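K.L.:
quick one: sequence plus predicted model below, questions after.
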Amino acid sequence: MDAGESQFTWLIGWLVFLPACYGALTYLYCRTAITGAPLKASDILHILPLAICYLLNYDILFSGDKALSFVTVPDTTLFKHTLTKIIFYGQVGVYLALLITMVSRYQAKAKQTLSSYSPDIFKWIWSLVAFMAGIWSLKLLFYFINSAPIVNLLADCLLVLMVYFVAVVQWRNPSLFHIRQLTTQLERPKGSGAKASADGVLDPETRSSILQLVQDEVKTQALYRNSELTLATLAEQIGVSAHQLSETLNQAGGKNFNQFINEYRVAEVCEQLDRKSERKLIDLAMDAGFSSKSSFNAIFKKFRGQTPSQYRCQ
């Protein structure tokens, strides 16, 4: 259709470069969804790829004919169009790398410092990352290898499906991607931890004493029943730094904080089941400190080699 036949063709120039911000939007979405932290003023810098594409192609933004020509005839020798392509597709690689680094960092931090860490949350996040990588792989295939329109159409359809799927899933479960208390753990001052590291490694006798103290406190006061217990709050209650507690659990106890606390939780549930408790498994799990049914089942099976239901049946 001729560009002049529609009053909306002037929008083509603005919409054609819009995917240049998809990488940034996915990155920011995952960051805010995981931590619950609000966007910062500095996040406006993430629209830079889109702004550059607009500036390089300002002449087609208000011309439907030029915009259609740019879309339908992608091969060009103009330097600004080549630079636009580099920015348009390059931002995807940059933000995929940032996204993978960020999610890996958050996952490692959650494992080390949160007793309520659930691997299911990160399964969703990694699936989202893989889906995004697949969509842009199809777009790269369309523009650089196979120019069949069906490839580009498939990529666009998958992108729309991804947006709707994430919206519906999070609408039904707003906390699906959110990890409680992770924000405070990431923003916690590093002064005490850095000092402990600079002072040297704890000697075996000190580690043994701290481990014994922690075990006594956690067991006698049933601190593990607090589903929001973190490495930092436990260290503060014991009277040591988070760095010292982490080192003690890893070096003297042979496990990280998450494993250490969940071992007590699984033991309590097993004790109740051994006594032939008739209570529901989810009630036993919540009383023991687990934050969700999925994390309870996953952790229980990891420790006991079978599901809670199988353990009860035997």
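P.N.:
Cool, the structure landed.
K.L.:
C-alpha only now, for contacts and for neighbours.
P.N.:
Fine.
K.L.:
tell me what the helix or strand containing A167 is packed against?
P.N.:
Assigned by DSSP states H and E, A167 belongs to helix 149-172. For helix 149-172, the packing partners by 3 or more Cα pairs under 8 Å, 6 or more residues apart in numbering; DSSP states H and E come out as helix 119-144.
K.L.:
then this one, side by side with the first:
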Amino acid sequence: MFVNGKAWTASDAFIAFELAGTFFSIAIGLGFFFQSHLRKNSLPALLFCLVALPQLSVSMELLGFYERFPGTGLLLPPFYIFLGPLTYAYFHQILGQEFLWKKSHLYHILPFGLAYAVLVPVYGQPHDFSHIHVWLDIVLVLIMLYVLVFLFLTLLDLWVLLKTSILPFPGIYRLTMLYVFVAIVDVGFLIWYQLEKSEVGMVLSFGLLTVLSVFIFWGMQLYPDYLEIMRKEAARGRYAKSRLTGIDSADIINRIRELMDMEHLYADEDLSLGRMAESLDIHPHQLSEILNNHLSLSFNNFINRHRITAACRLLTEEPNRPILSILGAVGFNSKSSFHSEFLKITGTTPTAYRKKAISPDV
């Protein structure tokens, strides 16, 4: 490929790719800064701006900037330290109502200061580029390991969140898990690159970082209210699990069937979720959750199905009994609601059902 009459090498294409990723990440970060609710958006804003630094750094290295100004290569890497803690903090902001900066967060400045304490003396030594690279590589590997610890902590917390969720997992959970997994793989590639100085490692690590930025941006378009959706899903999962904790669902279902089949509890026209839960010695929310999760039915639909089943039996067994009497016997207090539910469940009217059941050949 030629640009302005000059051949464009693979290295040139990679540099352009990384520079584009740098500006892309910074633009997204600044977009968060200029949105309303700055406190809520400060973490993702800082994260995207920090993600731009490794991409900028490798571009400057490939362009030969660090060879001409060796000490400048030491300026950006210590800032990578904050990628891990900020990712971890951002995940907890997702689960909480609001992220508040605390004095304890300042402890993360210690490894940042330590990194500079190691690199600054090297900066003051005679310009031996290879000597600087050795120290820089050591510090970068330690920084990436520090970041990796926080990414694994984030993955562990995400796993705990998944365990408290009701299957199937929401799509936004799967997307978040993929974000964290790709970030861990990317940091692994970065460590490999620093240790082996492999061109493949460089392309995979920094290229994947750029792809991750674009991928996260795409996810934000897919879920514009990402924070709010994650919070609601997390709260819903925790609530559902907490309501069913210590409850033998199978036993409750068996008791429900006994109430329906043997005691004909559905025939009580005043039957409510609360009254039925009281008969089972559980909370109404627990009963609702069991019906939804194990039978895929709401309370009203569950009761109406039993009432219509009983009505069908009476229509057949007592052909001369008035329909009005039957609907009252199975728990309906309204002719219109009975006919509506009967038609919805059986696909026909009570009269047509009785006629067909009594004279199937007609």
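P.N.:
Received the coordinates, thanks. The structure presented is a predicted model; accordingly, all values stated were derived computationally and were not measured.
K.L.:
how near is F303 of the first structure to T76 of the first structure?
P.N.:
Distance of F303 of the first structure to T76 of the first structure, given as Cα to Cα, to the nearest Å: 60 Å.
K.L.:
my bad, L25 of the first structure
P.N.:
Taking Cα to Cα, one finds L25 of the first structure at 29 Å from T76 of the first structure.
K.L.:
average gap between the helix holding A167 of the first structure and the second structure?
P.N.:
Compared with the second structure after the fit, helix 149-172 of the first structure shows a mean deviation of 2.5 Å (mean Cα distance after the TM-score superposition for the first structure).
K.L.:
and that helix, how far from the chain's centre?
P.N.:
In terms of Cα atoms, centre = their mean, to the nearest Å, the centre of helix 149-172 of the first structure is set 19 Å apart from its chain centre.
K.L.:
do stretch 110-119 of the first structure as well
P.N.:
On Cα atoms, centre = their mean, the centre of stretch 110-119 of the first structure falls 13 Å from that of its chain.
K.L.:
so V122 of the second structure is in which element?
P.N.:
helix 109-123.
K.L.:
tell me the helices and strands packed up against that helix.
P.N.:
helix 129-163.
K.L.:
can you point out the buried residues in the helix it packs on?
P.N.:
132-133, 136-137, 139-148, 150-155, 158, 161-162 (16 or more other Cα atoms under 10 Å).
K.L.:
again, but for stretch 24-35 of the first structure
P.N.:
Buried residues in stretch 24-35 of the first structure (16+ other Cα under 10 Å): A24, T26, Y27, L28, C30, R31, A33, I34, T35.
K.L.:
and stretch 130-146 of the first structure, by the same measure?
P.N.:
Residues of stretch 130-146 of the first structure classed as buried: M132, I135, W136, L138, K139, L140, L141, F142, Y143 (neighbour count, 16+ other Cα under 10 Å).
K.L.:
closest one to N258 of the first structure out of those residues, please.
P.N.:
Relative to N258 of the first structure, the closest of these is M132; by Cα to Cα it sits at 30.2 Å.
K.L.:
aligned to L47 of the second structure, what sits in the first structure?
P.N.:
Aligning on TM-score structural alignment leaves L47 of the second structure without a counterpart in the first structure.
K.L.:
where does L47 of the second structure fall, secondary structure wise?
P.N.:
helix 38-62.
K.L.:
elements contacting that helix?
P.N.:
helix 10-33, helix 83-95, helix 199-222.
K.L.:
please point out which parts of the last one sit buried.
P.N.:
Put plainly, it is helix 199-222 of the second structure. Quick answer for helix 199-222 of the second structure (16+ other Cα under 10 Å): 201-215, 217, 219.
K.L.:
now the next helix or strand after that helix: buried residues?
P.N.:
Toward the C-terminal end, the helix or strand that comes next after helix 199-222 of the second structure (DSSP H and E) is helix 226-244. Using 16+ other Cα under 10 Å as the test for burial, helix 226-244 of the second structure gives 227, 229-231, 233-235, 237-238, 240-241, 243-244.
K.L.:
for the residues you listed, give me TSV that also has distance to T346 of the second structure.
P.N.:
Compiled in TSV, the buried residues of helix 226-244 of the second structure are given as follows (distance: Cα to Cα, whole Å):
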residue	distance to T346 of the second structure
L227	44
I229	38
M230	40
R231	41
E233	36
A234	38
A235	38
G237	35
R238	37
A240	32
K241	35
R243	34
L244	33
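K.L.:
show me the contacts for A117 of the second structure.
P.N.:
A117 of the second structure makes contact with no residue, according to Cα atoms under 8 Å, 6 or more residues apart in numbering.
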